[in-house]
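S.K.: the sequence and its predicted three-dimensional model are supplied below.
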Amino acid sequence: MSEAADMRLPNLWDDAVAAGLDEPGQLLYRSNLLGVDLRITNFGGGNTSAKVDARDPLTRANVRVLWVKGSGGDLGSMKRDGFATLYLDKLESLKGLYRGLAEEDEMVALFNHCTFDLNPRATSIDTPLHAFVPHRHVDHVHADALIAVAASADAERLTREVFGGKLGFLPWQRPGFDLGLKLGEMASRHPEYVGVILGGHGLFTWAETSKACYETTLRIIQQAADWLAAHEQKPSFGGTKVETAAPEKRCDVAAILMPLIRGKISADERKIGHFTDAPEVLEFVNSNSLTKLAPLGTSCPDHFLRTKIRPLVLPYDPGRDNLDEVIAGLDDLLAAYRRDYAAYYERCKHPDSPAMRDPNAVVYLAPGIGMFTFAKDKATARIAGEFYVNAINVMRGASGVSAYVGLAEQEAFNIEYWLLEEAKLQRLPKPKPLAGRIAYVTGGAGGIGGATAQRLLDEGACVVVADIDEEALKERVAAIAKRYGRDAAVGVKLDVTDEAAVIASFEETALAFGGVDIVVSNAGIASASPVEDTSLALWQKNIDILATGYFLVSREAFRLLQRQKTGGTIIFVASKNGLAASAGASAYCAAKASEIHLARCLALEGAAHGIRVNTVNPDAVLRGSKIWEGEWRQQRAASNKVGEDQLEEVYRQRSMLKLSVFPADIAEGIYFFASDLSAKSTGNILNIDAGNAQAFTR
């Protein structure tokens, strides 16, 4: 097994913490402890339960209630309201209504009639697997070591050998009411069992207390991991076929391939990418067994639903460095995968199957480089990658002691196109307007940049926050992660006047998310000085940041967008001063005017590629703006012969609408140009200045 599998699973149970919790509280505590370790179960996978005595709110009689993780939750992060609660006696009564395996899906709707205390949490398909086990506490997890046993060709024999008769074995069967009956019957007939391995799927364990159940789960997983480590054949995966490329080369190749792939698979739905070159991934993609094992797909249904029927192996050879060949053959390679997927759908579909979904691969394996995963959002892409790492660990363990067996094609289809799964997908909320889009914002740690990042995030985009102020950048990204989650944004320290740094920042963007769709050039400074007192250094600083910086960012954006071939939008944050000259600020005004004209030039060049370029002109955005924190504020106050604290009122009164302009106002204009609301707008200028006749466009 890998180093991760060799590490001992720590017992995190704290009696002092548990003593202060009621039984449902201990169930939640146990669930969170199990869910935080991906060696125990995947994100969103597995479930836990407890049979709890409670008072019926209507009859006031004592009843037994099944608390079980509800549909769609995650053990590691769930809260108390993540559990469904059902009358156990009513669940037992459903056995009399069961009409057989062909009709078992109809039982799911009946779970609602068993709900205790009007709990709105949707029940999981695994509910009967917990209900019918005659023990108070039950865990179901997808530990790699256990699935390695479960996905072996002789899984039943291995179960007896590894666990010495303490675990039962049930052959593969889709989760549901029938499997729950079989699991419950096996547990009843074998009081010596502490759990059961489900063929190709995972582990069920049970005990009479929450602590004992938790410790049993850990013990069984560790026992499997230890046994596999002691018995597996070396080297793993038949040894190494190709050597790993150097780290810099891996990143370079990934940054080139990901936008190309993303562009070619985003015709119907924009995708976000994730890249990993973790040791487990490199061991697998570099191995002699890659072409044998990868086509077998995964075994565990949770793995399969995230990673699709099989990955796509890219024919990259780091020894020959045949990247140009791979790029030239990408269209044919992707088309072949789509044809194969369509053929799989046609072979396996039922009369009532949902229409075929996106036929593109989710997982892409590149020998010597690593793995790319693409999905509708970053979290889903990352989690798909994590699931495939789990699958790699399973394949390593199973093939090291036996032969790995993937999920049979028809069974895989029945899981992927399960009508109950389709109903769950249909209940998902409608995607936000910028879902699947990747935004890159310079000056993103400042007032306008920060407000812009938040506005784009609110509408579903992923954001690369670029800024020269490292501390402010860290604070901004941390705040975003707290509000939107860790997958929503990455920070890139950037000096827009540094050509190499700008180029590298777009490579980082491609590695982080797979490409780019929205580029907001916002990094800026402000200066004031009579022309006779303006030094060449001050002039050059304005030109470097406000003209050259915007050019460098735009040039790299164009290069990436043209590789992607999905269009895109670039928004310049210029200034009222780019249209209306101001005395005593020639360097600033000239540089801002150059931005506006550069945007017009780029709009001409970008149109043929579907790249729109527009400009937003703010004026007097004092609050939250870094450029108003220092000399610029002092100079403007002195120029207007007022105190610094009176400056905002001066600008408000100067405007035609007598209103102040805030960062959020500018962000709203940027969102307009970033979104499809402005799909037919390019080369335009939007003034957000509360009205300034001098700045009217002509």
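M.R.: Looks like it arrived, so ask away.
S.K.: contacts and neighbour counts: CA atoms only from here.
M.R.: OK.
S.K.: run the chain-centre distance for stretch 450-464.
M.R.: Mean-position distance between stretch 450-464 and its chain equals 15 Å (Cα atoms, centre = their mean, to the nearest Å).
S.K.: okay, now stretch 277-288: how far is its last residue from its first?
M.R.: The first and last residues of stretch 277-288 sit 18 Å apart, counting by Cα to Cα, to the nearest Å.
S.K.: now do the buried residues in it.
M.R.: By neighbour count on 16 or more other Cα atoms under 10 Å, the buried set for stretch 277-288 is 277, 280-288.
S.K.: residues touching Ala620, list them.
M.R.: Neighbouring residues of Ala620 by Cα atoms under 8 Å, 6 or more residues apart in numbering: 648, 651, 660-661, 689.
S.K.: cutoff 7 Å now
M.R.: By Cα atoms under 7 Å, 6 or more residues apart in numbering, Ala620 lies in contact with 651, 661.
S.K.: separation between it and Ala574?
M.R.: From Ala620 over to Ala574 the distance is 12 Å, taken as Cα to Cα.
S.K.: where do the strands of the stretch 501-650 of the chain begin and end?
M.R.: Applying DSSP state E, counting those that start in this stretch to the stretch 501-650 of the chain gives strands spanning 518-521, 568-573, 611-618.
S.K.: what is the burial count for Glu325?
M.R.: Using other Cα atoms under 10 Å, Glu325 has 12 neighbouring residues.
S.K.: presented hereafter is structure B, for comparison with structure A:
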Amino acid sequence: MPVETNAFKHVSYLWDQEEADRLAGDEVALLIYRSNLLGADLRLTNYGGGNTSCKVTDTDPLTGKAVEIMWVKGSGGDLGTLKKSGLAALYVDRLRSLQQIYRGIAYEDEMVELFNHCIFDLQSKAPSIDTPLHGFLPFKHIDHLHPDAAIAIAAAKDGKRITAELFGGTIGWVDWQKPGFDLGLQLRSCLDENPGIRGIMLGSHGLFTWGDTAYESYINTLEVVEQCAAYLEENYSKKGPVFAGQKIQSPGSEIRLKQVAEIAPILRGFCSSEKHMVGHFTDDARVLEFINSNDLKRLAPLGTSCPDHFLRTKISPLVLDLTAEEDLSDSAALKARLEPAFEAYRTMYKQYYEDCKHDNSPPVRDPNPVIILYPGIGLFSFSKDKQTARVAAEFYINAINVMKGAEAISSYTALPRQEAFNIEYWLLEEAKLQRMPKPKALSGKIALVTGSAGGIGKAIARKFIEEGAVVVINDNDESRLQIADAKFKADYGADSYVTTPLDVTNADEIDRAFQKACVSFGGVDIVVNCAGISISKSIQDHTEKDWDLLYTILVKGQFLITQAAVAIMRKQNIGGDILNIVSKNGLVSGPNNSGYGSAKAAQLHLSRLNAAELGPDKIRVNTVNPDAVISDSKIWEGSWAEGRAKAYGITVAELPAFYASRTLLNEIILPVDIANACFVFIGGMLNKSTGNVLNVDGGIAPAFLR
């Protein structure tokens, strides 16, 4: 019967018996349900880590006979979001029969391809390296997880003894061994030698638990992890201050974020020496406890223990030799101060590779750190995209939890570097990396598009996200920004963007917007000046207020945004792109348009001036000239449309057709057309183009550049 929901203090009991009853009789559905519950609690397993299985009786489609089939989480994926399409289904007897041709641990990698000969469901996900770990155990339902509390014991110097004493011999122990066919045999041997045990602890790695039903396996897992966590909590107070006590105190959050905004672009620039990286920052309380402690310098270089951890975080972090409250405003001096630390890290990593490599090892990978610790401030992580950077930070927090627990009950032991290398540069891991989709054109890039809650700006932001970038969405209209926030979250997910209010004429809001870019992503690579306003009046009707408003938003706004962007791009020292959305009106004279048209001409020439100045910084400045983009445009909602219709002697409703008819292509221009033009400049094919203008107006001869 289900236990009381309050029976657990250190893990979450999420089982819903009504939902389980609805799935009764479908063991695979119950496997997925159990997996999703386990994956929903990060105290039980980390993102993408662990695997679960169940064994069922099914009919062999070739013989019509009843056979035992194992459904197990396939390669990749995450327990919290696991679906049936993420499972592999294999004949249990075929999988176990592979032992007859197994040639020993030196050849175990060759067994992975043979797993495919054991497939039952031809729609299966590719079987993972952990498949035999489930296959050689006889239980109907099995959970293999990486709970911090269990790994803390598994990574402790006295882990084997502690496990035996804590569980009274009901949890077995298998020393560290790389996952694979041989480890599956080791698990079976452990069970044979210890009949009746309820689980097995894997040294430095994780936990195996099981049950005859999905519910029994779930409860067994929770009870074992709960007992591990309670044991750690009991011992924290016994050993004295955690991590030998606090060496320093963190300043307030406002100061921390100011420091982050100052240093993040510099760190990102160093970490992007081989390819553009996206950053993540956290000052989680567990991070601050660790980085402010007396034991930081002793423990950080040891690296992590669980393979899932260091595959995401690299062998060890870079610890910055900076105080929390020092002045970071002199970026040149800060870069000069930090550069030796990055060079030392790269040298260390390359030496680690040289010391540990095998004849057939893949080439050395990017030697830059993934995790950077700034004592008193927090943790930075850098990776190919925001999600991967965020998850890397989460994994390092898992590692901190493990170190804290292991130190409380004994002393922490990391994997030997050779063992860590054998996992990191494992040929099977390399093959998995090679199978990953090719990066999108804007992967690793960070963009800020002004006025991106609607119209042209929103279309540009969407295009950039779809091509792999992360984007700072902003607008001076709070309600419009909220609507855009909900839409972008639904379409792309929270790791693809952040939002911030932004009035391009307000210096404080500009500073906050770029600080948001630096804190959220590490800096900025692409800035699109798209925010605008239109006023259409005859010269007699034009007021000084109209004139000032046009020039303040269009010209001064473009100047201020570009100025702020360039400061960050120079800190990063990896180039960048400024794109200015101007107008055909910057080139073509028309009626009732003196203020708007001249401001657009100023924007156009300012683009040329900036391109000439910023070339040495590898910052490209280019212009897109739209015309009459009416769809989803705030500008066209009011007096501008009425003014243009009046100027041409037509009605507002006739404007789209009128504008199309006067073009060479007779086409209506849409926001997505402007977005595509922007992508042309930054998508990789025009990296040596600056100071150029691309007209997207359907073809208007007077706007041809001569």
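M.R.: Arrived safely. Computed from a predicted structure; not experimentally measured.
S.K.: what would you report as the TM-score here?
M.R.: Overlay of the two chains. TM-score (TM-score structural alignment, normalised by the length of the first structure): 0.97; 693 aligned residues with a Cα RMSD of 1.5 Å.
S.K.: which of the buried residues of stretch 277-288 of the first structure sits closest to Thr569 of the first structure?
M.R.: Distance to Thr569 of the first structure across these (Cα to Cα) is lowest for Asp277, with 30.7 Å.
S.K.: list the contacts of the closest one.
M.R.: Asp277 of the first structure is in contact with 369-371, counting by Cα under 7 Å, 6+ apart.
S.K.: among those residues, who's most crowded?
M.R.: Within those, neighbour counts (other Cα under 10 Å) peak at Ile369, which reaches 29 neighbours.
S.K.: alignment lookup: it to the second structure.
M.R.: Matched by TM-score structural alignment, Ile369 of the first structure corresponds to Ile377 in the second structure.
S.K.: hang on, that match packs against Glu254?
M.R.: No: applying Cα atoms under 7 Å, one finds Ile377 of the second structure not in contact with Glu254, separated by 10.6 Å.
S.K.: quick one: residues contacting whatever residue of the first structure lines up with Pro251 of the second structure.
M.R.: Under the alignment (TM-score structural alignment), Pro251 of the second structure pairs with Ala245 in the first structure. Under the criterion of Cα under 7 Å, 6+ apart, the contact list for Ala245 of the first structure reads 318, 368-369.
S.K.: and if you look at Ile483 of the second structure?
M.R.: Going by Cα under 7 Å, 6+ apart, Ile483 of the second structure touches no other residue.
S.K.: alignment lookup: it to the first structure.
M.R.: Match for Ile483 of the second structure (TM-score structural alignment): Glu475.
S.K.: and its match, helix, strand or coil?
M.R.: Following DSSP: H, G, I helix; E, B strand; the rest coil, we place Glu475 of the first structure in the helix state.
S.K.: look up how far Leu167 of the first structure lies from it.
M.R.: 50 Å.
S.K.: matching residues in the first structure for stretch 596-615 of the second structure?
M.R.: Aligned by TM-score structural alignment, stretch 596-615 of the second structure falls on residues 588-607 of the first structure.
S.K.: what residues does the matching stretch touch?
M.R.: 526-527, 542-543, 546-547, 574-575, 577-579, 581, 612-615, 682-683.
S.K.: try stretch 423-440 of the first structure
M.R.: 270-272, 376-377, 459-465, 515-520, 675.
S.K.: buried stuff in it?
M.R.: Residues 434-440 are the ones in stretch 423-440 of the first structure that count as buried (16+ other Cα under 10 Å).
S.K.: counting neighbours, what do you get for Thr52 of the second structure?
M.R.: For Thr52 of the second structure, using other Cα under 10 Å, the count is 27.
S.K.: what of Ala507 of the second structure?
M.R.: Neighbourhood size, Ala507 of the second structure [other Cα under 10 Å]: 15.
S.K.: excluding its backbone neighbours, what's nearest the alignment partner in the first structure of it?
M.R.: If you follow Ala507 of the second structure across to the first structure using TM-score structural alignment, you land on Glu499. Counting by Cα to Cα, 6 or more residues apart in numbering, the nearest residue to Glu499 of the first structure once its immediate chain neighbours are dropped is Leu552, at 6.5 Å.
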